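1. Sequence and predicted structure, then a few things I'm wondering about:
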Amino acid sequence: MLANICSCYLQFLPRFQPENLEHNKTIFERVNEIAAKKGCTPSQLALAWVHHQGKDVCPIPGTTKIENFNQNIGALSMKLTSEEMVELESIAAEDVVKGDRYTNETPTWKDSETPPLSSWKAT
């Protein structure tokens, strides 16, 4: 049932419209190829990429299944070369993916009033 709800919802998102979907599938396929070459899942590759963004960045994946949790933990031991990071950055660049992530009616972080990080004070 959940799969039907998800696929039904996705059909309305700009990235999954026919004019964008074929192009975006090539990005998905490329990430799968890199993951296979590294001997990991695409999810592990994505988590490893986030983990490699710097010491002030930490991926926070959510799951309700222990096998997915264990798979997520496996991403922490993955090492990505600078060349792999550059390749992943180029694949996922905002101007490469076609179609917005959400419809104009979906509220996102862009609609928030979060103060800039420079104004935050540690307590």
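-> Yep, that arrived. Numbering: from 1, shown residues only.
2. When you work out contacts or count neighbours from here on, use the C-alpha atoms and nothing else.
-> OK.
3. Which helix in the protein has the most residues?
-> In the chain, assigned by DSSP state H, the helix with the most residues is helix 18-38.
4. buried ones in that one?
-> By neighbour count with 16 or more other Cα atoms under 10 Å, helix 18-38 contains the buried residues 23-24, 27, 31-32, 34-35.
5. CSV please, covering these and showing distance to F69.
-> Converted to CSV, the buried residues of helix 18-38 look like this (distance: Cα to Cα, whole Å):
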residue, distance to F69
H23, 31
N24, 27
I27, 25
V31, 21
N32, 20
I34, 22
A35, 18
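6. re earlier: could you identify the helix or strand that succeeds the longest helix of the chain?
-> Next helix or strand after helix 18-38 toward the C-terminus (DSSP states H and E): helix 42-51.
7. this is the comparison structure:
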Amino acid sequence: MKEKVRWAFIIEKDEFVRLSLKKILNKYGFKVEEIDNILQLEKRKKDIKEGVIVADLEIGEIEQQLPLLKKWNERLILMSPSITDEVVQRLKELGIEKLIKKPVEPNILKKIIKEISFPGFEIKG
């Protein structure tokens, strides 16, 4: 039986961070695709259902794309270099639950990913 591909989508402007995340997510068993913005995911609904989105988005982008983000909230991990209590509270009010501080610690990312349901898929690494 052919093994299912589990996708990880990265939205990140910094090339070094993108490369680091790609390496980490590949190690965990994901096929990784870098994308420029959240709107590109509209055509990938099926892949998102069984994948994960790791994104660094500004609060303005989050508010602008909120309906889309809420739809995929279970699979969305938001990254930010400055996580304050105020930011966490604001994001929770918007319905964003999974938040990770940059620079991303691989073990923390793995822990958050393990909280997401991936039937029949074991996180490697």
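-> Sure, I can see it. The structure presented is a predicted model; accordingly, all values stated were derived computationally and were not measured.
8. TM-score of the superposition?
-> Comparison of the two superposed chains (TM-score structural alignment, normalised by the length of structure 1) gives a TM-score of 0.29, and 65 aligned residues with a Cα RMSD of 4.9 Å.
9. quick one on the thing from earlier: and the longest helix of structure 1, what does it pack against?
-> helix 42-51, helix 82-92 (3 or more Cα pairs under 8 Å, 6 or more residues apart in numbering; DSSP states H and E).
10. In terms of secondary structure, what does the first one contact?
-> Meaning helix 42-51 of structure 1. Secondary-structure packing of helix 42-51 of structure 1 (3+ Cα pairs under 8 Å, 6+ apart): helix 18-38, helix 66-74.
11. So which of those helices is nearest I91 of structure 1?
-> Of all those, helix 18-38 sits nearest to I91 of structure 1, with 6.4 Å by Cα to Cα.
12. okay, the angle between the closest one and helix 82-92?
-> Between helix 18-38 of structure 1 and helix 82-92, the angle comes out at 160 degrees (axes from the mean of the first three to the mean of the last three Cα atoms, to 10 degrees).
13. Compute the number of surrounding residues for V87 of structure 2.
-> Residue crowding around V87 of structure 2 was assessed by other Cα atoms under 10 Å; the count is 13.
14. Report the buried residues of the helix or strand containing it.
-> Assigned by DSSP H and E, V87 of structure 2 falls within helix 85-94. Across helix 85-94 of structure 2, burial judged by 16+ other Cα under 10 Å covers 88, 91.
15. the inter-axis angle of the longest helix of structure 1 versus helix 42-51?
-> 90 degrees.
16. Find the nearest non-adjacent residue to L109 of structure 2, please.
-> Nearest residue to L109 of structure 2, sequence neighbours excluded (Cα to Cα, 6 or more residues apart in numbering): I100, at 7.3 Å.
17. Just after the helix or strand where the one you found lies, pick out the following helix or strand.
-> For I100 of structure 2, the host element (DSSP H and E) is strand 99-101. Following strand 99-101 of structure 2 in sequence order, the next helix or strand is helix 106-114 (DSSP H and E).
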